[in-house]
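K.L.:
Quick one, structure for this:
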Amino acid sequence: MAQRSRPRLVDVAQAAGVSIAAASRALSGAAGVSDAIAGRVREVAAELGYVADVHARTLAGGTSTSVGLLVHEIGDPYFTEIASGVLRVAAQRGLTVQIGHTGRDPDSELAQVRALVANRVRAIVISGSGFVDARVQAPVKRELQAFQDAGGRVAVIGRHHLGADAVLPDNLAGGRSITEHVLSLGHRRIAFAAGPAALTTVADRLAGADQALRAAGMRLADLPVVEEAFTRDGGTRAALRILDEHPRTTAVVALNDDMAIGVLAALRSQGVVVPQQMSVAGFDDVAVAEHLSPALTTVRLPMAGMGEQALLLALKEPSARPRRRSTDHHLVVRESTAPPRP
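P.N.:
Modelled structure (predicted):
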């Protein structure tokens, strides 16, 4: 049989082993098919390119009034503030936003992308770190490429290997700035509370820290870098490990504010006074950072603005090459850092 450039519904049904009616209900989200069958039909349709074609017809008819937003941790204030920017632009354009939570799991990310495509969103914004190993996101990249080829639009926040328009937080320079600040106070016994090294955000912020350390005659490789989940609970676990394994530490640099909040909680539970006995710094400057006790020294990123920029990119006409929008950063010095005690 000759290959068709635009597969028909019957092709999807045959490949998935279901009736045409069942395939149609699965792709439209209508009742009458099980989740397992619907998932199989959507997967086959995505492989054949049929979902993308349905999406393109939806766009052509002007009926798609929704966009998708995928975040790593829906409870992380970093993503909450990014979402606020996306929602603001969507409201101005008369669009609704479907939000999905991936938990930094590539398989979950792929499933969420497929669900958004099947729901015929106009555009997809993926917020959060990519993965250092490009192979991890290769299936998502293929899915998004088919979506874009058929008229959908994609933008990402953070460094990804997805071939899409991107808003790039100033992670490298920010990592350098926060480390320079801690060094300038006189700290040399510094520990880093980090998320998984497989994440590009973690890699970039640590690379910036290493630049600052080398300028001071030190190396990141000679200091503790404690990897835990890039979350508040992960910060708590990292701080307890630092106290146990590196008791002479005088400053902890957490690679996001959520981890820093966990670090502060762990130190408080152990009777360690901040900043008199231990300085703590974070990264992002989420809204709650200035209201902590003590208020958190951190790096400010324009998170709501990043969300706005990403959706605006996703709503533009496609360009020949992926567009890049870089952000700035600002060091915000508050009460959680001070010189080490003699």
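
K.L.:
From here on, just use CA atoms for contacts and neighbour counts.
P.N.:
Noted.

K.L.:
neighbours around residue 214, how many?
P.N.:
Per other CA atoms under 10 Å, the neighbour tally for residue 214 reads 11.

K.L.:
Over to the one 3 residues further on?
P.N.:
Here the count is done by other CA under 10 Å, and residue 217 has 7 residues near it.

K.L.:
On the three-state scheme, it is what?
P.N.:
Following DSSP: H, G, I helix; E, B strand; the rest coil, we place residue 217 in the coil state.

K.L.:
structure for this one too, so we can compare:
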Amino acid sequence: MPQEPEAAPTAEPAAGPGVRRRSRRAATPGVVTLHDVATAAGVSLATASRVLNGSSRVVGESLRERVLAAAARLDYSPNAQAQAMARGRSNIVGLVVHDIADPYFSTIAAGVMQRAAASDVIVTLAVTGSSPEAEVTHVAALRRQRVRALLLAGSRWRDEEATAALRDELNAFRAGGGRVAAISQDVLGVDTVLIDNHREARRLAEELVGLGYREFVLLSGPRGVATAVDRAAGFRAALTERGHPPVLDLECAFTRDGAHGALGEVLARGLPSAGGRPPCVLAVNDVMAVGAMAAAREAGLAVPGDVAVAGFDDIPTLRDVSPSLTTVRLPLAEIGGRAFDLVDETAPQRRVEHVDGRVLLRDSTPPLR
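P.N.:
Predicted structure coming up:
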């Protein structure tokens, strides 16, 4: 490929991709512009842009070294948006999660960022606050910023209109060359890391019946969140098939406080028991299970002596919970890494990767004999 000859610095070209046209007014005092770097290096603005913002055009090594030396001397900071325009895409991946304060999402995010760092990719984070509308807004904003890829981590909502709006945004992003992967239900038509929540919930419920539990209180979460719905359905199916359907089925927020409040109201009236056996509270995620344990203690009940509790996810913060919580372990950091790999690699067709969980029976649900 022929190298670009040195150009006179005085002939300023028309602005093109990756080139910021110099304002006829003076630059903001103290702000070093690309034009300043070009002048200091003795090259054209276009040459400086190709070196610093990226371009398919090859710049001679001597020119390149002069531009880089001038940029370092002037402490020039490249314009990330200009770089993205010049290259077609940036080296940034957008990660959209529902709630970064939830250890489930923060652990997935850590897995994404660890894998991204190894590929010299920057991750920018957007938080939806569990709002379908906010998720669409964030995806649209990241698309306008020309990020390389999008990762969506979190349950889908049982809302066809919101799902269709998100799918439209993702299709537009992909049509422009972007890549997308989801850690979610397989409903968006993109590469997906899929957790079989229904199957894993069934397995946990079956194990608990096998331990001798007969009365179950289900903290089923909100009806509009697909993950909560799938897990609750798996619990119900296994328990009903074994002749022990939940004696209480409590809809509540998919949070620690949601479970704490819902169970606290019930405890004020008293929990059911079967032949002196403690009931078992099944929560559709771990943070809800932690809220349930707190509510039980506040009501003067011992866990697991008076009530057993089980959750789902095996979030890292459980190592500090006593008694240790029975749950379904998901490899959350690995899931994040696998999702990043889906957008970091090319493939001829859409991929769906299945993730297996593992039931962990711990001190919060001791065997009943």
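
K.L.:
Show me what residue 345 of the second structure aligns to in the first structure.
P.N.:
Counting by TM-score structural alignment, residue 345 of the second structure lines up with residue 316 in the first structure.

K.L.:
what do you get for residue 127 of the second structure?
P.N.:
Superposed on the first structure with TM-score structural alignment, residue 127 of the second structure falls opposite residue 101.

K.L.:
With adjacent residues omitted, what lies nearest to its match?
P.N.:
Excluding its sequence neighbours, the residue lying closest to residue 101 of the first structure (CA to CA, 6 or more residues apart in numbering) is residue 71, at 5.2 Å.

K.L.:
Then residue 367 of the second structure?
P.N.:
Nearest one to residue 367 of the second structure, counting by CA to CA, 6+ apart, is residue 211 at 4.7 Å.

K.L.:
Give the equivalent position in the first structure for the one you found.
P.N.:
The alignment partner of residue 211 of the second structure in the first structure, by TM-score structural alignment, is residue 185.

K.L.:
just residue 330 of the second structure next, same as before
P.N.:
Counting by TM-score structural alignment, residue 330 of the second structure corresponds to residue 301 in the first structure.

K.L.:
distance from the strand or helix carrying residue 249 of the second structure to the first structure after superposition?
P.N.:
Per DSSP states H and E: residue 249 of the second structure is located in strand 248-250. Following the fit onto the first structure, the mean deviation recorded for strand 248-250 of the second structure is 1.7 Å by mean CA distance after the TM-score superposition for the first structure.

K.L.:
what stretch of the first structure lies opposite that strand in the alignment?
P.N.:
On the basis of TM-score structural alignment, strand 248-250 of the second structure is assigned to residues 224-226 in the first structure.

K.L.:
from the middle of its chain, how far away would that stretch be?
P.N.:
In terms of CA atoms, centre = their mean, to the nearest Å, the centre of stretch 224-226 of the first structure is found 22 Å from the chain centre.

K.L.:
can you check stretch 53-65 of the first structure too?
P.N.:
Average the C-alpha atoms of stretch 53-65 of the first structure, do the same for its chain, and the two points are 27 Å apart (CA atoms, centre = their mean).

K.L.:
Report the buried residues of it.
P.N.:
Of all the residues in stretch 53-65 of the first structure, those buried under the rule 16 or more other CA atoms under 10 Å are 53-59, 64-65.

K.L.:
try stretch 37-49 of the first structure
P.N.:
37-46, 48-49.

K.L.:
Read off where it ends up in the second structure.
P.N.:
Per the alignment by TM-score structural alignment, stretch 37-49 of the first structure matches no residues in the second structure.

K.L.:
contacting residues around the match of strand 248-250 of the second structure?
P.N.:
When contacts are defined by CA atoms under 8 Å, 6 or more residues apart in numbering, stretch 224-226 of the first structure is touched by residues 190-194, 238, 241-242, 246.

K.L.:
From residue 111 of the first structure, how far out is the residue sitting nearest the centre point of the first structure?
P.N.:
The centroid of the first structure falls nearest to residue 128 when counting by CA atoms, centre = their mean (0.9 Å). Distance of residue 128 of the first structure to residue 111 of the first structure, given as CA to CA, to the nearest Å: 16 Å.

K.L.:
Then residue 103 of the first structure?
P.N.:
To residue 111 of the first structure, residue 103 of the first structure is 12 Å away according to CA to CA.

K.L.:
Contact partners for residue 290 of the second structure?
P.N.:
256, 321.

K.L.:
That one -> the first structure?
P.N.:
Using TM-score structural alignment, residue 290 of the second structure pairs with residue 261 in the first structure.

K.L.:
before we move on, back to that, just give me the neighbour total for the residue nearest to residue 101 of the first structure.
P.N.:
25.
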